[in-house]
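Colleague: This is the structure alone, sequence omitted:
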């Protein structure tokens, strides 16, 4: 029996790297498909696994306990989730104010999912070389919103390699998840940070101002300056999977902090009198866009909560 780190998953085959640097292509033991959380992929990039050889192939027979993981709605029609990656030290959401637009709704859903699974997040605002004056104003507004509540923000151009040194320093020595919509420059950024990978990059669809998918599965790459990057498929949306409505405010740090001053301990921050959160929104202490994201997530029905 050997153990190793899952560095690539295609759904049916898993690439596993041992501590000695050996690479093994493994299948999964069938029973894993019925165990644990209800997902389409019981094993994910970032998992530590045990595997053994049999006459036909090398087979994963055990999975080590995870310290965390992050999930999204599966791309199939069943109401199941897909584990994007596990055992992550920090996540980076790549955001574009334009070319294509990343909405605050999407940002907040990602941040909420990461908070729920105890994964620290940084925001990378990419393509600053393309931004017009009004784009730069919007960028400043977004940075102010998220830095105010404790999320570190970076302004970069992956294509022009602007401000990449600080990104490298932040990645160093850690297992890093990179995520974002298709077209935000994720593969371009990884290629600039780790030359030689030559990841495929995609063009933006002019008709829809959206990126075309270039990554269809998660993969982990080792960094020359120490650490790993996990590249994920372009993600269109996150659902509030496995989150109780009563807990939703816990994953909005600024709402959770102020909610202690509400008149009722179980305040939903929607209609109750004496709600400190609603008062903070009116006074500008809590961003209106963040509050609207909270409302959207807490009020959506069971069907829509899984939408892509």
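Modeller: Thanks, I have it. Quantities reported herein were computed from a predicted structural model and do not represent experimental measurements. Numbers count the residues shown, from 1 in each chain.
Colleague: okay, CA-based contacts and neighbour counts for the rest of this
Modeller: OK.
Colleague: Which secondary structure state does residue 113 sit in?
Modeller: The local conformation at residue 113, judged by DSSP: H, G, I helix; E, B strand; the rest coil, is helix.
Colleague: Next, the contact list for it, please.
Modeller: With Cα atoms under 8 Å, 6 or more residues apart in numbering as the criterion, the residues that contact residue 113 are 70, 71, 238, 240, 251.
Colleague: out of those, which are inside strands?
Modeller: For the contacts of residue 113, the ones inside strands are 70, 71, with DSSP state E as the criterion.
Colleague: try it against this one:
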């Protein structure tokens, strides 16, 4: 029984790329259109784009998914499996850099167990301002997140700067691009992967800068190996799947400090003997901006619990 990868899901069909098959000269993938076995529905299991599956051929070059292999990761919004890394694209200007939203994305990615990569775009907009103040700020932000443990890239699609390191991390991996609207995700991907021969407007829709009402999830094959998930990314960031007690674990720099807190299960808010709060207020190992955003998210989660 052949194995393959689900590269697209649409209207109850799953398009499986059999192992060993490659895109044709026109770039199209030689997929097999499959339905899922009824047993999956009885077990409340649905195949997802990104799933490794076994399938069997039926008539008219169609097939049936018979087995879903073990998943390494699973996202609910968007519904996609086995994503290895999320590339968060945030512009340094136009729109202005929004660190609170960046931290919110990071919380959701950490909670999902994915690897997060931060890509600051539009570097060309903060260069050559005379006193260099804007450039100094971007360098400070880069240093902040690198010290936490994230890989951070600064790019300019317009000037072709910083693209090769990002292109390298996409090779042989299954990635999703996400981030604030208008930050140039589409332009960046077009600059990174011109071999895909996609128009900027087409990529813009693919990456969620248009209406999503009839969207489906799809994988784009990269020329050097690997895949980019064709999805708007983390479409909702409402903390519905998290509890307040989970939040601290999604801030990497909090983890070693939490072991030194006086109370087990400390929420790092008003508890006495909280090492996280001491470090944030004392200019230590927790950046004030990160701690401020943590408290905002914590309050948002508590308010949500009261409403429900």
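Modeller: Received, thanks. Since this is a predicted model, take the numbers as computed values, not measurements.
Colleague: what's the TM-score for these two chains?
Modeller: The TM-score (TM-score structural alignment, normalised by the length of structure 1) is 0.79; 284 aligned residues with a Cα RMSD of 2.9 Å.
Colleague: rewinding a little: can I get the contacts of residue 113 of structure 1 in JSON lines including neighbour count?
Modeller: Supplementary listing: the contacts of residue 113 of structure 1 in JSON lines, determined by neighbours: other Cα atoms under 10 Å:
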{"residue": "70", "neighbour count": "23"}
{"residue": "71", "neighbour count": "22"}
{"residue": "238", "neighbour count": "24"}
{"residue": "240", "neighbour count": "24"}
{"residue": "251", "neighbour count": "21"}
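Colleague: Distance to residue 33 of structure 1 added to the contacts of residue 113 of structure 1, as JSON lines?
Modeller: Putting these into JSON lines (distance: Cα to Cα, whole Å) gives the following:
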{"residue": "70", "distance to residue 33 of structure 1": "18"}
{"residue": "71", "distance to residue 33 of structure 1": "16"}
{"residue": "238", "distance to residue 33 of structure 1": "23"}
{"residue": "240", "distance to residue 33 of structure 1": "23"}
{"residue": "251", "distance to residue 33 of structure 1": "29"}
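Colleague: could you point out which element follows the longest strand along structure 1?
Modeller: Taking DSSP E as the criterion, structure 1 has its longest strand at strand 2-9. Along the chain past strand 2-9 of structure 1, the next helix or strand (assigned with DSSP states H and E) turns out to be strand 14-17.
Colleague: now the following helix or strand past that next one against strand 2-9, angle please.
Modeller: Per DSSP H and E, strand 14-17 of structure 1 leads on to strand 23-28 as the next helix or strand towards the C-terminus. Strand 23-28 of structure 1 and strand 2-9 meet at an angle of 80 degrees, taking axes from the mean of the first three to the mean of the last three Cα atoms, to 10 degrees as the criterion.
Colleague: Which residues does the helix or strand following strand 23-28 of structure 1 contact?
Modeller: Where DSSP H and E defines the elements, the next helix or strand beyond strand 23-28 of structure 1 is strand 48-53. Taking Cα under 8 Å, 6+ apart as the criterion, the residues outside strand 48-53 of structure 1 that touch it are 1-6, 26, 58-64.
Colleague: just to revisit the earlier point, now do the longest strand of structure 1: everything it contacts.
Modeller: Counting by Cα under 8 Å, 6+ apart, the neighbours of strand 2-9 of structure 1 from elsewhere in the structure are 14-19, 44-52, 217-221.
Colleague: quick one: residue 98 of structure 1 and residue 109 of structure 1, what's the gap?
Modeller: Taking Cα to Cα, to the nearest Å as the measure, residue 98 of structure 1 and residue 109 of structure 1 are separated by 19 Å.
Colleague: which residue packs closest to residue 218 of structure 1, ignoring adjacent ones?
Modeller: With Cα to Cα, 6 or more residues apart in numbering as the measure, residue 232 is the residue that lies nearest to residue 218 of structure 1, at 4.4 Å, once sequence neighbours are left out.
Colleague: ok, the one you found - contacts?
Modeller: Remark: with contacts taken as Cα under 8 Å, 6+ apart, residue 232 of structure 1 is in contact with 84, 177, 178, 179, 215, 216, 217, 218, 219.
Colleague: Surely residue 66 of structure 2 is in a helix?
Modeller: No: with the criterion set as three-state DSSP, the secondary structure at residue 66 of structure 2 is strand rather than a helix.
Colleague: orientation of the longest strand of structure 1 relative to strand 48-53 in degrees?
Modeller: Taking the same axes, to 10 degrees, one finds that strand 2-9 of structure 1 is oriented at 110 degrees with respect to strand 48-53.
Colleague: and strand 2-9 of structure 1, how far from structure 2 on average?
Modeller: After superposition onto structure 2, strand 2-9 of structure 1 sits on average 1.9 Å from its aligned residues (mean Cα distance after the TM-score superposition for structure 1).
Colleague: Now do the buried residues in that strand.
Modeller: For strand 2-9 of structure 1, a neighbour-count test (16 or more other Cα atoms under 10 Å) marks 3, 4, 5, 6, 7, 8, 9 as buried.
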